[in-house]
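Asker: Sequence first, predicted coordinates after that:
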Amino acid sequence: MGFTKIAAHTMEHNELSKTFKALGHPARIAILQFISSNPGCICNDMVKEIDLAQATISQHLVELRKVALIKSSQKGKKVCYTINIDKLYEVKQLVGTFFQEQN
């Protein structure tokens, strides 16, 4: 989206749009669900459970981290992933407020 189009919308609209775009892929939903059930998991844990290649899962993890839906922490050579609860609640509140304003 070009700058002029971004500037034409509120910050909340742009934030929701980025988040929904990240959530718009079924693999990312599966990854979020897996991380939610297995906090502190690593990419290889997801590869074993979700029928996708490691590189594909890594690419999806990057997109989820860009919008801060997940957090990562380094433990030795491994990167562990958890849900960013603060961001999840922020998105939930933005969505709720957005739809309440529409009524």
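Answerer: Great, that's in hand.

Asker: drop to CA atoms for contacts and neighbour counts, all remaining ones
Answerer: Fine.

Asker: can you give me the helices for this protein?
Answerer: Counting by DSSP state H, the chain has helices at residues 3-7, 11-23, 26-37, 43-49, 54-66, 85-102.

Asker: how far away is Q54 from T10?
Answerer: The gap separating Q54 from T10 is 36 Å, by Cα to Cα, to the nearest Å.

Asker: same question, I35
Answerer: Counting by Cα to Cα - I35 and T10 are separated by 31 Å.

Asker: likewise T4?
Answerer: 12 Å.

Asker: now swap in F3 and tell me
Answerer: F3 sits at a distance of 13 Å from T10 (criterion: Cα to Cα).

Asker: and if you look at Q33?
Answerer: Distance from Q33 to T10, by Cα to Cα: 30 Å.

Asker: Show me which of those two is the more surrounded one.
Answerer: The neighbour count for Q33 versus T10, taken as other Cα atoms under 10 Å, is higher for Q33 (12 against 9).

Asker: what about versus this one:
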Amino acid sequence: MPADSDELSVVFSALADPTRRAILARLAEGPATVNEIAEPFAMTLPAVSKHLKVLERAGLVSRERRAQWRPCRLEAGPLRAATEFLSRYRFFWEGS
């Protein structure tokens, strides 16, 4: 299996969870801390952090360190790869 297919599998696996998709939607609005990301969810900060780690492993999120503030950012590259993969099948869903 080519390396990019493995990366694509990790991306699609990360996107399979609705909480992680909601986190990405939040980060599409701009960088946010874990506390800011966790606000709308009825879950603990460690649970949100676990979701963020999955997104980081998939390359969908990055974290930086600015003194005591550690903002998370959306990384679009893996989404582009997933979109390119899906666009190969556009003919099938548009033709149905």
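Answerer: That came through, no problem. Being a predicted model, the structure only gives us computed values, none of them experimental.

Asker: that older thread, now distance to S72 of structure 1 too, for the helices of structure 1, in TSV please.
Answerer: Compiled in TSV, these are given as follows (distance: least, Cα to Cα, whole Å):
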stretch	distance to S72 of structure 1
helix 3-7	29
helix 11-23	17
helix 26-37	11
helix 43-49	11
helix 54-66	8
helix 85-102	13
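
Asker: K77 of structure 1 is nearest to which of those?
Answerer: helix 43-49 (12.0 Å; Cα to Cα).

Asker: Can you give me the stretch of structure 2 that the closest one aligns onto?
Answerer: Mapping helix 43-49 of structure 1 onto structure 2 (TM-score structural alignment) gives residues 34-40.

Asker: Give me the distance from the matching stretch to the chain's centre.
Answerer: Centroid separation for stretch 34-40 of structure 2 versus its chain: 15 Å, with Cα atoms, centre = their mean, to the nearest Å.

Asker: Which positions in it come out as buried?
Answerer: V34, I37, A38 (16 or more other Cα atoms under 10 Å).

Asker: And those residues, which is closest to A76 of structure 2?
Answerer: For these, the residue nearest A76 of structure 2 by Cα to Cα is I37; the value is 17.9 Å.

Asker: what about the closest one, distance to R57 of structure 2?
Answerer: For I37 of structure 2, the distance to R57 of structure 2 - Cα to Cα - is 18 Å.

Asker: hmm, back to that, just send the buried residues of stretch 34-40 of structure 2 back as a markdown table, with distance to E64 of structure 2 too.
Answerer: Listed next are those as a markdown table, based on distance: Cα to Cα, whole Å:
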| residue | distance to E64 of structure 2 |
| --- | --- |
| V34 | 12 |
| I37 | 15 |
| A38 | 18 |
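
Asker: Which member of those is positioned nearest L74 of structure 2?
Answerer: I37 (12.0 Å).

Asker: Give me the nearest residue to that closest one, chain neighbours excluded.
Answerer: Excluding the flanking residues, the one nearest I37 of structure 2 by Cα to Cα, 6 or more residues apart in numbering is I23, at 6.6 Å.
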